[in-house]
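Trainee: I need the structure of the sequence given here:
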Amino acid sequence: MTTLITNERDISALTADDVADLAIRLEQDDYTNPFEALKDWHLLRAIAFQRHELIEPYLYLLDIETYDEA
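Mentor: Reported below is the predicted structural model:
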């Protein structure tokens, strides 16, 4: 995945391999600046909302907590 995903149409075109590449980058955490990592993290989060089936193996990277708001 070499281009920045910027809209729903792009996210709908992602494959499992694209998401795996994204997850590997996040796991390795070898970014030149923190903003690159943040972009990838936000992309993974966007994929989670739109294509949940693709990120199931990588949910731990999102560190999503469930809160009892009752």
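
Trainee: only C-alpha atoms from now on, for both contacts and neighbour counts.
Mentor: Fine.

Trainee: longest single helix anywhere in this structure?
Mentor: The residue-count maximum for a helix in the chain (DSSP state H) belongs to helix 34-50.

Trainee: so which bits of that helix are buried?
Mentor: Within helix 34-50, the residues scored as buried using 16 or more other C-alpha atoms under 10 Å are 37, 40-41, 43-48.

Trainee: so can I have JSON lines of those showing distance to Ser12?
Mentor: Output for the buried residues of helix 34-50, formatted as JSON lines (distance: C-alpha to C-alpha, whole Å):
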{"residue": "Ala37", "distance to Ser12": "21"}
{"residue": "Asp40", "distance to Ser12": "16"}
{"residue": "Trp41", "distance to Ser12": "17"}
{"residue": "Leu43", "distance to Ser12": "12"}
{"residue": "Leu44", "distance to Ser12": "13"}
{"residue": "Arg45", "distance to Ser12": "14"}
{"residue": "Ala46", "distance to Ser12": "11"}
{"residue": "Ile47", "distance to Ser12": "9"}
{"residue": "Ala48", "distance to Ser12": "11"}
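
Trainee: next, the structure of the following sequence, for comparison with the previous one:
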Amino acid sequence: MTTLHVSQETISEMTPESVAELAKRLEQDAYDNAFEGLQDWHLLRAIAFQRPELATPYGHLLDIEPFDEA
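Mentor: Got it, this is the predicted structure:
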């Protein structure tokens, strides 16, 4: 079993165009297997936490709901 590891360098090198391409793949959902889609989803999720300005337009693909801890 392989583990997905997304490095800081990978995320710091992402551009709005590369994130848009990632989101397009997720929206089309035309992967050969479910694990490829899951890898893209995890990458977009990591981008959302580390560089939210890039992932904000694609928040609907992450299905992350805000919560209040108060």
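
Trainee: for the two chains, what TM-score is obtained?
Mentor: The TM-score (TM-score structural alignment, normalised by the length of the first structure) is 0.86; 67 aligned residues with a C-alpha RMSD of 1.8 Å.

Trainee: ok, back up a step: other SSEs contacting the longest helix of the first structure?
Mentor: helix 8-12, helix 16-28, helix 52-55 (3 or more C-alpha pairs under 8 Å, 6 or more residues apart in numbering; DSSP states H and E).

Trainee: now those helices in CSV, with mean neighbour count and distance to Leu62 of the first structure?
Mentor: What follows is these, written out as CSV (neighbours: other C-alpha atoms under 10 Å; distance: least, C-alpha to C-alpha, whole Å):
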stretch, mean neighbour count, distance to Leu62 of the first structure
helix 8-12, 12, 17
helix 16-28, 14, 10
helix 52-55, 16, 10
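
Trainee: want to throw those helices into TSV with distance to Thr66 of the first structure?
Mentor: Shown next, in TSV, are those (distance: least, C-alpha to C-alpha, whole Å):
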stretch	distance to Thr66 of the first structure
helix 8-12	25
helix 16-28	22
helix 52-55	16
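
Trainee: just the buried residues of helix 34-50 of the first structure now: which is nearest Ile55 of the first structure?
Mentor: For the buried residues of helix 34-50 of the first structure, the residue nearest Ile55 of the first structure by C-alpha to C-alpha is Ala48; the value is 6.0 Å.

Trainee: quick one, what contacts the closest residue to that closest one other than its chain neighbours?
Mentor: Excluding the flanking residues, the one nearest Ala48 of the first structure by C-alpha to C-alpha, 6 or more residues apart in numbering is Ile55, at 6.0 Å. Listed by C-alpha atoms under 8 Å, 6 or more residues apart in numbering, the contact set of Ile55 of the first structure reads 19, 44, 47-48.
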